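1. quick one: sequence plus predicted model below, questions after.
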Amino acid sequence: DGTNRIIIATDGDFNVGISDRSQLIKLVKDRADKDNIYLTALGFGEGNIKDHNLEQIANNGNGEYYYIDSFKEGKRVLVDKMSSTLVTVAKDVKIQVDFNPRKVGSYRLIGYANRRMKAEDFRNDKKDAGEIGAGHTITAIYEITPPGSSDQNKVKSKYKKTDDNKAENKYSDLIDSEELLTVFLRYKNPEDKIKDNANEFVVPLTDSGKGWEKSSLDFRFASAVAGFGMLLRNSEYAGDINCELILELASEGIGKDKNGLRKEFIELVNKAKRIIELGK
């Protein structure tokens, strides 16, 4: 028993040995599924870097992809995050959030465009999903609207009654609950095979009613990162977000910043701000 992981450092332009991407992905996936040998990809180089190749290979190898653009990033991945980079504590991890229609009219997950799966696949344990390393944390941000919105999401929910009686009003088919949402999480142990059943645990959440002024530093910083992502992608949902607001939110949420990563993010936003101003 040990940590069985291959680390590949490359620009992703495979021109020796197996160069066909589909064959390479199949090889990596077979070794991960059958032999529990995982793969982590480190991207190096400029101009010819093939991010999409490396990300696909890492995803199918139950690993992660990192682009190493500096000595600092290399240290972060291979020193500061060594345990989470090399040691998998759970695989095929799936997270599903069930919003209470009495509290939430509609919702939108911000980001994770290449990580989403169909709702009905959540309990299909043969579907491949993500891996979590030791000490690894994940943040997901949802934009929600109050009940009564015209674009209310039509999905199955634990908050809906199971009988087929005709609803007397828009809430009569819902159970009476003060919960805002429930998080469902499914995962397999690192040594489990694809045929094995996943473990599941459930965490309900009730809204505390706290306003923005009482929000955590982590929440404020995460909001800045999400806003920056929407700004860079020219998202139709970005609203009035701009670099000044992002810098304000990030500065409010910088906290102790043990590894200096939040300060580095603020420097990145300042660089983007200067580029945007030069382009006007």
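-> Structure received. Quick caveat: nothing in here was measured; it's all calculated off a predicted structure.

2. from here on, just use CA atoms for contacts and neighbour counts.
-> Noted.

3. looking at the chain, which residue lies furthest from center?
-> Distance from the centre of the chain peaks at Glu168, with 38.8 Å (CA atoms, centre = their mean).

4. Gly148 contacts Gly105, correct?
-> Yes: using CA atoms under 8 Å, Gly148 is in contact with Gly105, at 5.7 Å.

5. one more to weigh against that first structure:
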Amino acid sequence: MTKTLNFFSVVATLMLLSCGTQTTDGALTDPAVLQEPVHTEETRAIETDSADQVFLAASKSRVEVQESYVLPSSTPIIPMPNPPVSENRENYPKTPISPIRQVATDPVSTFSTDVDTASYTNARRFLNQGMRPPADSIRVEEFINYFDYALPAPDTTNTPIQISTERTQTPWNPQTELVRVSLQSYRSDFKTLPPLNLVFLLDVSGSMNSPDKLPLMQRSFNLLVSQLRPQDRVAIAVYAGQSGVVLEPTSGDQKAQINQAINQLRAGGGTHGSAGIHLAYDLAQANYLPDGINRIFIGTDGDFNVGTTSLTELKALIERKREAGVFLSVLGFGTGNYNDALMEELSNHGNGTAYYLDSYQEARKLFATQLAATLQTVAKDVKIQIEFNPAQVAEYRLIGYDNRLLAREDFNNDAIDAGEMGSGHAVTALYEIVRRDSEFRFSDPLRYQDDDLSDTVGGEIAFVKARYKLPDEAHSRLLSQAITDTPMQSSSQRQALAIGVAGFAEILRGSPYLRDWSINDAIDYIGPSLQEDRWGYRQELVTLMRNLQSMEHAD
């Protein structure tokens, strides 16, 4: 396969050379021509069949492709030959649904926060195409956290997180209750953010040659560029069969120059993402702002299928760089190759967020209406721990966060990595609980367990704790709040919205706990919140639910 690709690469290069003109010294003047990289001690071009050689070279030098991948719009495009993608290679990890826990033996629940939203937007892509998303692609927390619940927010970055809770009847099981635990972060104004040092690492491999991939990625990053300020800096690197710099760090007031570099990109070649990540970190570190925001954005379809090194090495690099203050976020595009598991894993290790962009509307959400949240981290390594009172609660289950669970002792261990929260981000978790005085149980009671428990803490149902670090600190801070046994009220609008969204996600992943609760029931819960739907996201959710209904009726 490698020899075949090399042959086609030579043919394509010769065809391009025939279109160029030469000066008296033999230099090609047409920037559309792919030039042979010049190898020197300061070389910026590498191309090798060995992943180990690539990593060694990338770690020692800057890597650049001279005018590669950049074609002016007036130049005819000669497609690069690529292996056809005949099968769907999208990858979703299998994660078991969290089971019922008995408070008598397992009273503490601990998990890392998650503000990723890729699972929801990816499911939206399927449903808009008339297909049911794979059950393994559904992460309930990413559905819930896609939406804004107008939660009370802290007013200072010194304490950037605030806890809020609510308890109501469970709509799908009248014998249980739903407890909502939410964290809301401080809301910044983009205009007041520190200077930005951004690197766009853009996938221009052959698999990106699709309208929902490279063109959408270009328009999305154009939108981010339109928001930049003079004090901000942007560099752009690309990767395909090889990686290169197409724009050195450039001031945010040079928008035309930045957009030109983005818009002239063309797709072709293999996918050597690992070398591109090395190069992006080199750029970010060389222009590091001690008092600024230093972040890499990867734009890709997730297809790291040619020339990559081991995932362990890649994650180790990303972890070292996050400790040095350079964070990594991942933006996924397109269908067929999307590697959901890898995208989430890379962003987790990079103290960033994984997004999936299925439309320009989603780009507007990330790079316009929620830009401060996308760029600025206000709290890192955020963990939540809830201890249930065995005198009040018999059983519980955490809805979602199945791949974010932590050991009890991890909560106080500052060496354990956890999720980040950007400016204005919210994290919401729902627990379904069985009260001790209820006759209902998911599991039979233990025969030899002492059933005589007295309430020693004055009617508390549970105790919520959250740990977080400020972005430039190594030691965590603690917040806590009790959930008391007060009379339940009818669901607030934010509670009803969270229940409706969670129920929809549970239906999609085939949860065994919903009984006969239906999509119509979920829509009824979302209904009241439609009155405050500035951007139409909630109405769109109802449309997706109707789409699923139509598919089920057709079956």
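-> Sure thing, it's come through. The structure displayed is predicted, hence computed values, not measured ones.

6. for the two chains, what TM-score is obtained?
-> TM-score of the superposed chains, computed with TM-score structural alignment, normalised by the length of the first structure, equals 0.87; 260 aligned residues with a CA RMSD of 2.1 Å.

7. how about Tyr237 of the first structure, what's its match in the second structure?
-> Counting by TM-score structural alignment, Tyr237 of the first structure lines up with Tyr513 in the second structure.

8. same thing with Arg76 of the first structure?
-> With TM-score structural alignment as the criterion, Arg76 of the first structure matches Lys365.

9. for its match, which residues are in contact?
-> Residues in contact with Lys365 of the second structure (CA atoms under 8 Å, 6 or more residues apart in numbering) are Leu371.

10. hang on, it is in a helix, isn't it?
-> Yes: according to DSSP: H, G, I helix; E, B strand; the rest coil, Lys365 of the second structure belongs to a helix.

11. re earlier: looking at Gly148 and Gly105 of the first structure, which is more packed in?
-> Counted by other CA atoms under 10 Å, Gly148 of the first structure and Gly105 do not tie: Gly105 has more neighbours, with 19 against 14.

12. just list the residues touching that one, thanks.
-> So Gly105 of the first structure contacts 144-149, 151-153 (CA under 8 Å, 6+ apart).

13. can you do 10 Å?
-> Gly105 of the first structure makes contacts with 99, 144-154, as judged by CA atoms under 10 Å, 6 or more residues apart in numbering.

14. spatially central residue in the first structure, please.
-> Centroid check for the first structure by CA atoms, centre = their mean gives Tyr112 as the closest residue, at 5.3 Å.

15. any idea what that one aligns with in the second structure?
-> Match for Tyr112 of the first structure (TM-score structural alignment): Tyr401.

16. what's the nearest residue to that match if we skip its chain neighbours?
-> Glu141 (6.0 Å; CA to CA, 6 or more residues apart in numbering).

17. could you check how far the one you found is from Ala502 of the second structure?
-> Going from Glu141 of the second structure to Ala502 of the second structure by CA to CA, to the nearest Å gives 8 Å.

18. do Leu216 of the second structure as well
-> 29 Å.

19. so between the two, which is more surrounded?
-> Ala502 (24 against 19).

20. show me the contacts for the aligned partner of the more buried one in the first structure.
-> Alignment note (TM-score structural alignment): Ala502 of the second structure maps to Ala226 of the first structure. The contact partners of Ala226 of the first structure, taken as CA under 10 Å, 6+ apart, are 110-111, 140-141, 238, 246.

21. helix, strand, or coil at the nearest residue to Thr353 of the second structure once chain neighbours are set aside?
-> Nearest non-adjacent residue to Thr353 of the second structure, counting by CA to CA, 6+ apart: Ser329, 4.9 Å away. Under three-state DSSP, Ser329 of the second structure falls in the strand class.

22. and Ser329 of the second structure, what pairs with it in the first structure?
-> So, by TM-score structural alignment, Ser329 of the second structure is matched to Thr40.

23. pretty sure its match contacts Leu78?
-> No: contact criterion CA atoms under 10 Å: Thr40 of the first structure and Leu78 do not qualify, at 11.1 Å.

24. spell out which residues are contacts of both of the two.
-> 85-86.

25. strands of the stretch 151-280 of the first structure, start to end?
-> 181-188, 199-205 (DSSP state E, counting those that start in this stretch).

26. give the contact list for the residue nearest to Phe44 of the first structure when sequence neighbours are not counted.
-> In this structure, Phe44 of the first structure finds its nearest non-sequential neighbour in Asp11, 5.0 Å apart by CA to CA, 6+ apart. When contacts are counted by CA under 10 Å, 6+ apart, Asp11 of the first structure touches 41-51, 53-54, 67.

27. could you do Gln102 of the second structure as well?
-> By CA under 10 Å, 6+ apart, the contact list for Gln102 of the second structure reads 108, 388, 390, 393-397, 433-434, 441-446.

28. repeat the analysis, applying 6 Å as the threshold.
-> Glu395 (CA atoms under 6 Å, 6 or more residues apart in numbering).

29. neighbour count winner among Thr40 and Leu78 of the first structure?
-> Using other CA under 10 Å as the criterion, Thr40 of the first structure and Leu78 rank with Thr40 on top: 23 against 13.

30. about what we covered before: which one (most neighbours) among the contacts of Ala226 of the first structure?
-> Ile246 (23 neighbours).

31. distance-wise, check that residue relative to Phe219 of the first structure.
-> 13 Å.

32. and if you look at Ala32 of the first structure?
-> For Ala32 of the first structure, the distance to Phe219 of the first structure - CA to CA - is 35 Å.

33. likewise for Lys263 of the first structure?
-> Distance, Lys263 of the first structure to Phe219 of the first structure, using CA to CA: 16 Å.

34. ok, Ile254 of the first structure next?
-> Counting by CA to CA - Ile254 of the first structure and Phe219 of the first structure are separated by 10 Å.

35. what's the answer for Gly229 of the first structure, then?
-> Gly229 of the first structure is 15 Å from Phe219 of the first structure, by CA to CA.

36. give me the number of residues near Arg5 of the first structure?
-> Neighbour tally, Arg5 of the first structure, other CA under 10 Å: 19.

37. measure stretch 44-56 of the first structure end to end?
-> The first residue of stretch 44-56 of the first structure is 16 Å away from its last residue (CA to CA).

38. what residues of that stretch count as buried?
-> 44, 49-51, 53-56 (16 or more other CA atoms under 10 Å).

39. for Gln126 of the first structure, what is the corresponding residue in the second structure?
-> Quick fix: residue 126 of the first structure reads Lys, not Gln. By TM-score structural alignment, Lys126 of the first structure lines up with Ala415.
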